[in-house]
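Asks: Coordinates for the following, if possible.
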Amino acid sequence: MRASELPTPSRLLPADIVRVGLVGIRSRPTRAVLSALGIAIGIAAMVAVLGISNAGQADLTNRISRLGTNLLTVSPGRDLFGQDAQLPSDAVEMVGRIGPVESVTATAQLSGVTVRRTDRIDPLAGGGIGVAAARTDLLPTVGGSVGQGVFLNGATGRYPSVVLGSVAAERLGIDRTGRQVYIGERWFTVIGLLSPVALAPELDRSALIGWDAARDLFAFEGHPTTVYERSADESVEAVRGVLAATANPQSPQDVRVSRPSDALEAQLAAKSAFTSLFLGLGAVALLVGGVGVANTMVISVLERRPEIGLRRSLGAGRGQIRIQFLAESVALSGSGGAVGVLLGALITAGWSVTQGWPVVMPVGVLLAGVASAALIGTVAGLYPATRAARLTPTEALSSV
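Replies: Take a look at the predicted model:
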């Protein structure tokens, strides 16, 4: 018979590839499930890490946007002799004269003044709570709010009234207003409890009394220790450049100017660094799963030598045998990847809801999870598929 009269070799259609690729999985379901489980765990870990990281970053980004990045703080540094410097008593008024400044306020830590739950407690057991004089316009500038009660005003700021930060209230065991705490050598009435202040966490650990009350009761001289200033967004850097010289014209080198939102952005960068670390651990788990799939496929080739020999003797080519086992490997990894993506998405959603974060799951992450699993399946099945394709009908059938 001439070559032109030979029958046309059969070709595997996509449906045929899927069908023959699922033969091994259907015939050995337990082994297939265990092999796919390794891939599922690796993909779930990677998807969950990326999803939780994206949700956390989205929440932090929303907080930064909501709180604003235009808050600057001015505080005294140290002079040439290593001593604590001091801001002028009129620093707030001088900073307020800067054109783009929209609001300015201040607090002043009272040295040597302690706050206690009762007068029976040792003054040295302050629990890290500081006492500070505060201006009545503090909260609007720093973006704070009162969780319970009211803040200091022109009237209460003259008398023994105190507003506690969230941490200070917890450490003192104060859960409602109307209680009294012992500050210095005098009882103060708690008129307000603050909610956590993200851009000024030092206020969370403070007991705030009025500026006038601090002058009258503790001989406060009016020198602020922290000046808070907000300006137009486009003018922040310009204002930052002149704040030190404006707040303390005599010694601008002894003034520290900072931007509280930079700390939140540093947290954002730290989250990204940890994401890379955990993503690497997920990749290791995925690699281990890929090794498991490769091992399963090698065993499958050894066990199915008679099937390979029979198919070869009936006219199946080397390429058809190769693609059969590649399809099985990809199906095994792909099914594990799909389960892993679903599991990772559920973990991300559950964690985000419990933390009060927005549920963020980029479609690209889900698709990348399935694609990674398919790629691992292709690589893991390449050697077993090539080995199966090299078997001759005689060699394969001789093992029957």
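Asks: For the rest of this, base every contact and every neighbour count on C-alpha atoms.
Replies: Will do.
Asks: hey, where'd the strands end up in the stretch 251-400 of the chain?
Replies: Taking DSSP state E, counting those that start in this stretch to define them, one finds strands in the stretch 251-400 of the chain at 255-258.
Asks: what about the helices in it?
Replies: Here the stretch 251-400 of the chain has its helices, by DSSP state H, counting those that start in this stretch, at 261-303, 305-313, 318-355, 363-390, 393-397.
Asks: Sequence B follows; please return its structure for comparison with A:
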Amino acid sequence: MTATDRPRTFPGTPATSGSDIGLSRLRAADLIPVATGGLRTRRVRVLLSMLGIAIGISAVVAVLGITRSSQADLLARLDRLGTNLLTVVNGSNLSDAEVPLPATATTTIGHTEGVEAVAPTAELAGVGVYRSDKIPPQITGGLSVRAADSSLVSTLGADMLAGTYLNEATSRYPTTVLGHTAAETLGITDLSGAPRVWLGGRWYTVIGILRPIELASEINRSALIGFPVAARDFAYNDRPSRIYVRSQTERTLEVFEVLARAANPKNPNEVAVSRPSDVLTARLEVANATTTMFVGLGAVALLVGGIGIANVMVISVLERRSEIGLRRALGAARRHVAAQFVVESFLLGTAGGVAGVLVGVTVTYGMAVHLGWQVIIPPAAMSAGLGTAMAIGVLSGIYPALRAASMPPTQALRTS
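Replies: All right, here's what the predicted structure looks like:
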């Protein structure tokens, strides 16, 4: 056989040899250049078809990453604040009238098994706190005055921003400790100049400012005074209106169940018991529900992206009929033509998935750093997102590939 008798091989067409003439083959090394030919010549269309996949994957990765980072922050706060803080407050009777706690409630709760600390407080009805005695009494600013004792800070795990808290001595004199929100509302940021506030028609000296207490927002909006001075100046009757209880962590649920009866043995149904940390736990559940919703939206975006890729590939098949006919005429088998378009669609999906993962990671990192959270990006979210994008790319290319493979060479060349 002379050189002119040997089979000729064209770029992008199956290679043959003298020993297997008629057996059509396509090397893997040739498949990628052939499959990327259409991608390189239609860059704008490629970018637009990748966009849907990228948006869907980035949404899924970002939502899962931000949710995990937020949950980690909430769990850290729960660990720091503790889930063993309980509150006992005035309940209501069958007539829906408020029923005050018994005067013995603090003592009986303190004797309950599993209780580590008890801090009674009493909101003084009709007593407002003002920066000046010239302010009309009806303008309360949402602030209140509460009687408390020295056990409140340790029970709540609170810290002082400035000054000192009430003790046995200062509880007997017209002194007050302001919650963080109350201090900000009154415009008192420090204790320079011995600031005073107007409480119930009397001047009280501010001796301390509390830092924000996350699980007791009512304390943040209050001016705290001692029980002795509350009894002397405002006729306090020894009945607490809210009692904070710190239980042994492993017995929190057990203590929760018996607190109402411990506070009011005769009428436990007239006592309201709650756990402030349940608010943070509820936020975790809301975050999970929101995550499911946004992941669903990301799945919709992926579906739209897959349809977009399929549409682009169908158009590509129609535009490249002459190329398909020529390759088939030169010996390319149907499977080679199909493989070309499936690989092209796979590359589109993969590129969109990679772009989506990068965008999702960037958004998660930026959000977490901005809010001071620990950055947590689930590896499963990235790998599953990329794998889904690849699978969508393959599935989106099957129909266009089958359509291209089934096109007769003569018809493709005649209609080109």
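Asks: Quick one: map Leu330 of structure 2 onto structure 1.
Replies: Aligned counterpart of Leu330 of structure 2 in structure 1: Leu314 (TM-score structural alignment).
Asks: Number of residues surrounding that match?
Replies: If you count neighbours by other CA atoms under 10 Å, Leu314 of structure 1 ends up with 10.
Asks: How much space separates it from Pro393 of structure 1?
Replies: Distance of Leu314 of structure 1 to Pro393 of structure 1, given as CA to CA, to the nearest Å: 9 Å.
Asks: do the same with Thr275 of structure 1
Replies: From Thr275 of structure 1 to Pro393 of structure 1 the distance is 51 Å (CA to CA).
Asks: What segments of the stretch 51-200 of structure 2 are helices?
Replies: 105-110, 151-156, 180-186.
Asks: For the first one, give me the average deviation versus structure 1.
Replies: Here helix 105-110 of structure 2, set against structure 1 after superposition, deviates by a mean of 1.4 Å using mean CA distance after the TM-score superposition for structure 1.
Asks: Which part of structure 1 matches that helix?
Replies: So helix 105-110 of structure 2 sits over residues 91-96 in structure 1, by TM-score structural alignment.
Asks: do the same with the last one
Replies: Aligned by TM-score structural alignment, helix 180-186 of structure 2 falls on residues 166-172 of structure 1.
Asks: Show me what Ser154 of structure 2 lines up with in structure 1.
Replies: Aligned by TM-score structural alignment, Ser154 of structure 2 pairs with Pro140 of structure 1.
Asks: burial measure for Ser399 of structure 1, as a count.
Replies: Neighbour count of Ser399 of structure 1, defined by other CA under 10 Å: 12.
Asks: do the same with Gly308 of structure 2
Replies: Gly308 of structure 2, neighbours per other CA under 10 Å, totals 19.
Asks: That one matches what in structure 1?
Replies: Under the alignment (TM-score structural alignment), Gly308 of structure 2 pairs with Gly292 in structure 1.
Asks: I'd guessed that match sits against Leu37; true?
Replies: No - counting by CA atoms under 8 Å, Gly292 of structure 1 stays clear of Leu37, with 9.5 Å between them.
Asks: circling back: just the helices of the stretch 251-400 of structure 1: most buried one?
Replies: helix 318-355 (a mean of 22; mean count of other CA atoms under 10 Å).
Asks: Could you name the helices and strands sitting against it?
Replies: Packed against helix 318-355 of structure 1 by the contact rule (3 or more CA pairs under 8 Å, 6 or more residues apart in numbering; DSSP states H and E) you find helix 14-21, helix 23-27, helix 29-67, helix 261-303, helix 363-390.
Asks: Turn these into CSV, columns for distance to Val400 of structure 1.
Replies: Below are those laid out as CSV (distance: least, CA to CA, whole Å):
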stretch, distance to Val400 of structure 1
helix 14-21, 21
helix 23-27, 18
helix 29-67, 23
helix 261-303, 10
helix 363-390, 15
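Asks: of those helices, which approaches Gln324 of structure 1 most closely?
Replies: helix 14-21 (5.2 Å; CA to CA).
Asks: Can you tell me how far the one residue sitting closest to the centre of structure 1 is from Trp351 of structure 1?
Replies: Centrality entry for structure 1: nearest residue to the mean C-alpha point is Gly56, 3.7 Å, by CA atoms, centre = their mean. In this view, Gly56 of structure 1 and Trp351 of structure 1 are 10 Å apart by CA to CA.
Asks: do Gly51 of structure 1 as well
Replies: Taking CA to CA, one finds Gly51 of structure 1 at 10 Å from Trp351 of structure 1.
Asks: Now which residue in structure 2 aligns to Ile209 of structure 1?
Replies: Using TM-score structural alignment, Ile209 of structure 1 pairs with Ile225 in structure 2.
Asks: post-alignment, the helix or strand in which that match is found versus structure 1, mean distance?
Replies: Ile225 of structure 2 is part of strand 222-226, with elements assigned from DSSP states H and E. In the superposition against structure 1, strand 222-226 of structure 2 averages 1.8 Å from its aligned positions (mean CA distance after the TM-score superposition for structure 1).
Asks: residues of whichever helix or strand comes after that strand that come out buried?
Replies: Going down the chain from strand 222-226 of structure 2, the next helix or strand is helix 227-234, by DSSP H and E. Judged by neighbour count using 16 or more other CA atoms under 10 Å, the buried positions of helix 227-234 of structure 2 are 227-230, 234.
Asks: Specify, as a residue range, where the next helix or strand after helix 227-234 of structure 2 falls in structure 1.
Replies: Next along the chain after helix 227-234 of structure 2, taking DSSP H and E as the criterion, comes strand 242-247. Aligned using TM-score structural alignment, strand 242-247 of structure 2 spans residues 226-231 in structure 1.
Asks: Any chance you could list what contacts the matching stretch?
Replies: 70-76, 91-92, 95, 100-108, 141-142, 239 (CA atoms under 8 Å, 6 or more residues apart in numbering).
Asks: was I right about the residue nearest to the centre of structure 1 contacting Gln355?
Replies: No - applying CA under 8 Å, one finds Gly56 of structure 1 not in contact with Gln355, separated by 9.0 Å.
Asks: how many other residues sit next to Asp119 of structure 1?
Replies: 15.
Asks: what sits against the aligned partner of it in structure 2?
Replies: Under the alignment (TM-score structural alignment), Asp119 of structure 1 maps onto Asp133 of structure 2. Applying CA under 8 Å, 6+ apart to Asp133 of structure 2 gives the contacts 198, 201.
Asks: All set now, cheers.
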